[in-house]
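Participant: my questions are about this predicted structure, shown below with the sequence.
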Amino acid sequence: MRHISSIYEKGSRPMNEDRVVLHEEADRYAVVDGATGIDGIPGELAASVLAQNMEQPPGEVELLSIVKVANETLGRKNVREYGGDASIADVPKEARSTCGIAAIQLNEDRTLSYVQTGDCMIFVQYKDGSIRALTYDHVAQFDDIALKRLEETRERASGGQLLNDAIFEQEIKPILLDNRRKLNTKEGYPILDGSEEALDFLDWGTLPLLNVDRLLLLSDGLQLPDGKGDGEIWMETARYAFTYGLEALRDRVHQMEEEDSDCLKYPRFKKADDKSGVLISL
C-alpha cells in the first residue's frame, strides 16, 4: 500500500515561498521553490501559480502541459505586477517572480512522468537500496559564486564579519544581478519566470517504475548544509531522507542551522530556508 509523507515549513524570513502539492486523486505531487526578484516581485507569486495549476483534476491534462500553462500564467502576472508592460520581455529578469519545481505524475501504465527546473530535486530509490538522482541542480554553481565572494569579504575583515546591508550591496548584489540576467540562457540556469525561453530549458521525461521502491522530491531548503564543497551533498541528503525519513532530515537540517546561526561554517544567505519535501513509498 502506498504511503506518502511530506514536509512544508517556513524558513527564517516572514514569507514562505515554497509550496507542496499532494494531489492524491490525480497521483500528482510537487515541491515548488519560489524566488523573489532582486528588489522585485515576491517569489510567492510564482510558487502559488505553479501549485494552483497542479491541482487540476486527474486525467485531463498531461504534467508537462500543466507546467507550460502555469508558466504562461506566471508571465502575465509578472507583467501585471511590474506595471502593465506589453510582454514579459519588458520585465527585467532580475525583477521577475520565479520558481523552481520538481513535479511528478504516477501513471496507470506504471510509468512516472516528471518535470523539473531550478534547484528542486527528484530522487528514485530502487528495491536493492540504490539511489538515482533523476534531476540536476543547475543553480548551485551560481550560488557558489556569490557565497565565495561573501567568504572572501569576511576573511578580509578582522575577526570575521557577518553579512550586513553594506556588504550585500557592494559585494554580493552585483553577482546576484549578473546571475539573474543569465536566466534561461546557455550561460545561466533554468527557472520558471513566465518567459517562452523557460520552456526550452525544462528537464522532463518519463521513467518506467521497474523495481522502484520510493520517490523523493525536495526543495533546496531541505538540503543538508554543505561545509565540504565536494558536490555530493544532494546524494548525501537523499540517502539520509531514504534511511531516516523526511522528519528526521528536517530535524537534522534544523540542528545544523542552529549550530551555525551566523552562517559561517555552512555559508548561506539566511539562517533557514523554506523547506518542502515529499516522500512516496510505492
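Facilitator: Received, thanks.
Participant: from here on, contacts and neighbour counts on C-alpha atoms
Facilitator: Will do.
Participant: tell me the SS of R252?
Facilitator: Each residue gets one of three states, and R252 gets helix by DSSP: H, G, I helix; E, B strand; the rest coil.
Participant: now for it: which residues touch it?
Facilitator: Contact partners of R252, counting by Cα atoms under 8 Å, 6 or more residues apart in numbering, are L224.
Participant: ok, and here's another one to check against it:
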Amino acid sequence: MNKPKYYCFSDKKYNEDAYSFSSSHIMVLDGATGLSKKNYMSEDDAMWFVQMLKKEIEMHIKDPFSLSKIIDNAITEIQNLYSDIDSMDSIDLPNACISLFRFKEDKLEYFGLGDSVGIIQMKDGSIESFEDKKIDELDQSVIQHMISLSKEKQIPFLQTREEIEIKEHLIRNRKLSNQYYYILDPSKKGISHALIKEWNLKDIDRICCMSDGFSQILMYPGYSDIKQILDAIETNEPIEKQLYQYQEMDADCILYPRLKKRDDTTYIYLNFGL
C-alpha cells in the first residue's frame, strides 16, 4: 500500500475541514457552524467539532467495533462536554459531513454522511462515488432564489446572501438536517442513516475522500468526470491550483453560480498498488 496523497486548505481564519489517515483508514470531515453564528465551545465551533471527531475516531479506529459504533462513541464524548445540548436549537449546533474508509483484515469498509464525497475504483476499472445529493439539491434551490432576487432587485448575485429572503431560505434548509438529509451533529440523529458499504480489499485499486469544497472542481472545464480527478491527483497535477484559478476568474460567482467564492478544500487519496 502506498502513502496517501492529501491536501487541505482554507483561506479563512479557521479551517472547518479536517483529514486523517493511518495504516487502518483515510477520512475527510467537513464542518459547518450553526447558522446563528453562535460559538459555545471555542472561537469556531465547526472547527472544534471536526477536530474532536477526528481525535476520537483516530483513537478508536482499530477497536473491534463497527464504524457506526466508533462514531457513536465519539459523539458521546463530545456530548459530555456540552452542558445544555438538549435545550439548544438544531441550527445553533455545529455539524459535519464525513467520508471514511477503514481497512480491516481483508475488507474495505465505508461510512459516509452528507456531501463529503467517497470514491472507489475497483481493479476492473469500475468507479463508484458516494455523497448525499439532497444537500446539493437544497443548495441549488437557494442559488436559484439568489439568481432571481439579483435580477429583481438589480443587485450583485453574492450580495443577495445578506437579503432576509435568502437568510430565511438557508435557515429552512438547515432545519431539514437529520430529517430530510443526514449529517453528524452532537444529537447523534444522523448516524443510523449513514451509507455503509463493504468490499473485498483485494479487489480495490484506489480510493479517495474529498470535501464538497474540492469536489466543486467537477463543475469546471477539464474535470468532467471522477476518473479525471483521480488521475490528476495520481500524476501530481496542481488540480487544487486550477480550481482556485477558476474561482478567482469567477469571484462574483456569475459564470458558475455558487453560495460563495470558495469553500474549505480537502482531499485524501490512496492508491493500493500491487
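Facilitator: That came through, no problem. Treat the numbers as computed from the prediction; the structure is a model and nothing was measured.
Participant: tell me how they score on TM after superposing.
Facilitator: Scored against TM-score structural alignment, normalised by the length of structure 2, the superposed chains reach a TM-score of 0.86; 262 aligned residues with a Cα RMSD of 2.3 Å.
Participant: tell me the counterpart of Y7 of structure 2 in structure 1.
Facilitator: In structure 1, Y7 of structure 2 lines up with I7, judged by TM-score structural alignment.
Participant: who are the packing partners of the helix or strand where that match lies?
Facilitator: Per DSSP states H and E, I7 of structure 1 falls inside strand 3-9. For strand 3-9 of structure 1, the elements it packs on are strand 18-23, helix 246-259, strand 275-281, judged by 3 or more Cα pairs under 8 Å, 6 or more residues apart in numbering; DSSP states H and E.
Participant: which residue lines up with L45 of structure 1 in structure 2?
Facilitator: In structure 2, L45 of structure 1 lands on W48 (TM-score structural alignment).
Participant: show the subsequent helix or strand relative to whichever helix or strand its match is part of.
Facilitator: Assigned by DSSP H and E, W48 of structure 2 belongs to helix 45-60. Proceeding N to C from helix 45-60 of structure 2, the next assigned helix or strand is helix 67-79, under DSSP H and E.
Participant: next, the buried residues of that next one.
Facilitator: 67-68, 70-75, 78-79 (16 or more other Cα atoms under 10 Å).
Participant: can you check stretch 141-149 of structure 1 too?
Facilitator: 142, 146-147.
Participant: same thing with stretch 11-28 of structure 2?
Facilitator: Buried-residue list, stretch 11-28 of structure 2, by 16+ other Cα under 10 Å: 15-21, 25-28.
Participant: equivalent analysis for stretch 90-107 of structure 1, please.
Facilitator: Under 16+ other Cα under 10 Å, the buried positions of stretch 90-107 of structure 1 are 91, 93-107.
Participant: which one of those sits closest to P267 of structure 1?
Facilitator: G100 (21.2 Å; Cα to Cα).
Participant: assign the aligned partner of the closest one in structure 2 to helix, strand or coil.
Facilitator: Aligned by TM-score structural alignment, G100 of structure 1 pairs with C97 of structure 2. With three-state DSSP as the basis, C97 of structure 2 sits in strand.
Participant: and if you look at the one 4 residues further on?
Facilitator: The assignment at F101 of structure 2 comes out as strand when based on three-state DSSP.
Participant: roughly how far apart are the nearest residue to it once chain neighbours are set aside and Y7 of structure 2?
Facilitator: Nearest residue to F101 of structure 2, sequence neighbours excluded (Cα to Cα, 6 or more residues apart in numbering): Y110, at 4.6 Å. Y110 of structure 2 sits 21 Å away from Y7 of structure 2, taking Cα to Cα, to the nearest Å as the criterion.
Participant: which of those two has more neighbours?
Facilitator: Y110 (24 against 14; other Cα atoms under 10 Å).
Participant: who's in contact with the residue lying farthest from the centre of structure 1?
Facilitator: The C-alpha centroid of structure 1 is most remote from S158, which lies 34.8 Å away (Cα atoms, centre = their mean). By Cα under 8 Å, 6+ apart, no residues touch S158 of structure 1.
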